[in-house]
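Student: Provided below for reference: sequence and predicted model.
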Amino acid sequence: MNNRTRWLVLVLVLGVAGVVALWPRDKSPEPPTPTRPAQDVAALRAQAQLRPCVPGAPGGVDVTCLGDGTRTALALKGPMLINFWATWCQPCQQELPVLETYAKQPGAVPVVPVLVDSREADGLELLAKLGVRLPSVFDGADELRKRVKAPKPLPATYYVSADGLVRQITDPPYFQTPEQVEKAVR
């Protein structure tokens, strides 16, 4: 095979490859995200056995109580500890049982876990698995997180004082012992 024939074959192969690469293709739609039927969520609520949420207050942020699925207005009136968490967050999964243990201590500040960036059903499933029964809420619209200007990295914990001042707790980055929680809310 001479040089001219080699070049002709090369150009022909490149031309076919270019046509194949540029040929329009039908885009198949993304598969739908599976959703759980309502009865499954009800069963997960029953399994999680969360304590009831505090009744809503005027001027509060609209959230969903994970324990019963009702909408409630969470007021930023303290003292209170707000903990933003998600099901995919490994430090959150370690921190939630610590918050549960702290909350059972006499004189503990009320703790409100706030599920974000996850589905309600997945949050209920994780809380049941971890044995966390704290009254918890779901902030699907991120309204509460926006109100306190919480960052995207999780977990993010805030202390709300009796006079309504909100401060982020950054030391430690997430709680590993109930004593750390107690020290942070003093």
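Tutor: Structure's in. What do you need? Numbering: from 1, shown residues only.
Student: going forward, measure contacts and count neighbours with C-alpha atoms only.
Tutor: Noted.
Student: Off-centre distance for the longest helix that the chain contains?
Tutor: As assigned by DSSP state H, the longest helix anywhere in the chain is helix 3-22. A distance of 52 Å separates the centroid of the chain from that of helix 3-22, by C-alpha atoms, centre = their mean, to the nearest Å.
Student: ok, now stretch 63-77?
Tutor: Worked out by C-alpha atoms, centre = their mean, stretch 63-77 lies 15 Å from the chain centre.
Student: Flag every buried residue along that stretch.
Tutor: By neighbour count with 16 or more other C-alpha atoms under 10 Å, stretch 63-77 contains the buried residues 63-68, 71-76.
Student: Same check on stretch 152-162?
Tutor: So, applying 16+ other C-alpha under 10 Å, buried residues of stretch 152-162: 154-161.
Student: What of stretch 166-179?
Tutor: Neighbour counts over stretch 166-179 (16+ other C-alpha under 10 Å) mark 166, 168-169, 174-176, 178 as buried.
Student: and A156, what does it touch?
Tutor: When the contact criterion is C-alpha atoms under 8 Å, 6 or more residues apart in numbering, the partners of A156 are 83-85, 150, 168-170, 173-174.
Student: Take this one as well and set it beside the first:
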Amino acid sequence: MRGKLMLTAALMAGAALVGVALFAVMTAGQREPASAATEASSHSPVYTASVSGVDEAARELDLIRPSRPKQASDFTVALVSGDTLKLAGQRGKPVLINFWATWCGPCREEMPAMERLYLKHRERGFVLLAISVDSDVSLVKPFLQKHKLTFPVALDAKMDLANTYGVRALPASFLIDRNGYLAAVALGPRAWDHRAAHTLVEGLLAQ
């Protein structure tokens, strides 16, 4: 499975494709056609529409919105810092779960923007959890230190959580609202420090 993820990540980096993964709870045809700009990699998207709320922000970021209420699967993970994090324990806070790996180029590209998004909103309760599917924590810690990433990071070496969330390509991100329901899914990298991403988080914080 990890080999398939590596191949898919390489294909996404080479062809700048977004949305090649399948998310089990979504139905075909649910996504609106994406512009060429929003299908580019995270360092070069262009957004032109105004942002007036969560729905419009999600459209600007080309996120998949669930067609029906879907409770996010609960889990408890050990963080590389030594602490633990339980998803259900974050109720009352919006949570962004990002599946990634150190060998995934698009994952590495979007990490600095994710850090900026996290730093901007963490004091208001925003939680960002990056779940690495690397085979060993010794591969992850040096990367975090080198890039000065401060958000919580967990290791999913056996890919149990990745399989639970239907991850078929990296990066894959799942935005959970304050009540524990799936709010949106991003398949592929995003510009997480774009105004639309900040508006999205602010909207979920206000709900």
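Tutor: Received the coordinates, thanks. Model, not experiment: these values are computed from the prediction.
Student: mind checking the longest helix of the second structure?
Tutor: Max-length helix for the second structure by DSSP H is helix 105-121.
Student: can you list contacts of that one?
Tutor: Looking at what lies outside helix 105-121 of the second structure - C-alpha under 8 Å, 6+ apart - the contacts are 9-10, 12-13, 41-43, 100-102, 126-128, 147, 149-151, 170-171, 188-193, 197-198, 201-202.
Student: circling back: can you tell me which two in the buried residues of stretch 166-179 of the first structure are farthest apart?
Tutor: V166 and Q176 (21.8 Å; C-alpha to C-alpha).
Student: corresponding residues in the second structure for stretch 6-17 of the first structure?
Tutor: Under TM-score structural alignment, stretch 6-17 of the first structure corresponds to no residues of the second structure.
Student: Give me the most central residue, the second structure.
Tutor: By C-alpha atoms, centre = their mean, the second structure has its centre lying nearest to S173, at 2.2 Å.
Student: That one pairs with which position in the first structure?
Tutor: Aligned against the first structure by TM-score structural alignment, S173 of the second structure finds its counterpart in T157.
Student: With V137 of the second structure instead?
Tutor: So V137 of the second structure corresponds to E120, using TM-score structural alignment.
Student: for the first structure, what spans make up the strands?
Tutor: Along the first structure, the stretches classed as strands by DSSP state E are 61-65, 71-74, 80-85, 111-115, 137-138, 156-160, 166-169.
Student: circling back to that earlier point, tell me which residues touch the match of V137 of the second structure, please.
Tutor: 66, 138.
Student: and with 10 Å instead?
Tutor: With contact set as C-alpha atoms under 10 Å, 6 or more residues apart in numbering, E120 of the first structure has these partners: 36, 41, 44-45, 64-66, 69, 86-87, 126, 137-140.
Student: What is the aligned counterpart of M111 of the second structure in the first structure?
Tutor: Using TM-score structural alignment, M111 of the second structure sits opposite L96 in the first structure.
Student: residues contacting G123 of the first structure?
Tutor: G123 of the first structure makes contact with 44-45, 48, 66, 85-88, 114-117, 129, 136-138 under the criterion C-alpha under 10 Å, 6+ apart.
Student: For V13 of the first structure, state which of these is nearest.
Tutor: W88 (47.3 Å).
Student: Now do the contacts for the nearest residue to that closest one once chain neighbours are set aside.
Tutor: Take W88 of the first structure and drop its neighbours on the chain: the residue closest to it by C-alpha to C-alpha, 6 or more residues apart in numbering is S118, 7.8 Å away. With contact taken as C-alpha under 10 Å, 6+ apart, S118 of the first structure is in contact with 85-89, 138-140.
Student: And R4 of the first structure, by the same measure?
Tutor: Contacts of R4 of the first structure by C-alpha under 10 Å, 6+ apart are L10.
Student: how close does it get to A17 of the first structure?
Tutor: Distance, R4 of the first structure to A17 of the first structure, by C-alpha to C-alpha, to the nearest Å: 20 Å.
Student: picking up where we left off before, put together a markdown table for the strands of the first structure, with distance to K146 of the first structure on each row.
Tutor: Shown next, in a markdown table, are the strands of the first structure (distance: least, C-alpha to C-alpha, whole Å):
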| stretch | distance to K146 of the first structure |
| --- | --- |
| strand 61-65 | 10 |
| strand 71-74 | 13 |
| strand 80-85 | 12 |
| strand 111-115 | 13 |
| strand 137-138 | 14 |
| strand 156-160 | 12 |
| strand 166-169 | 13 |
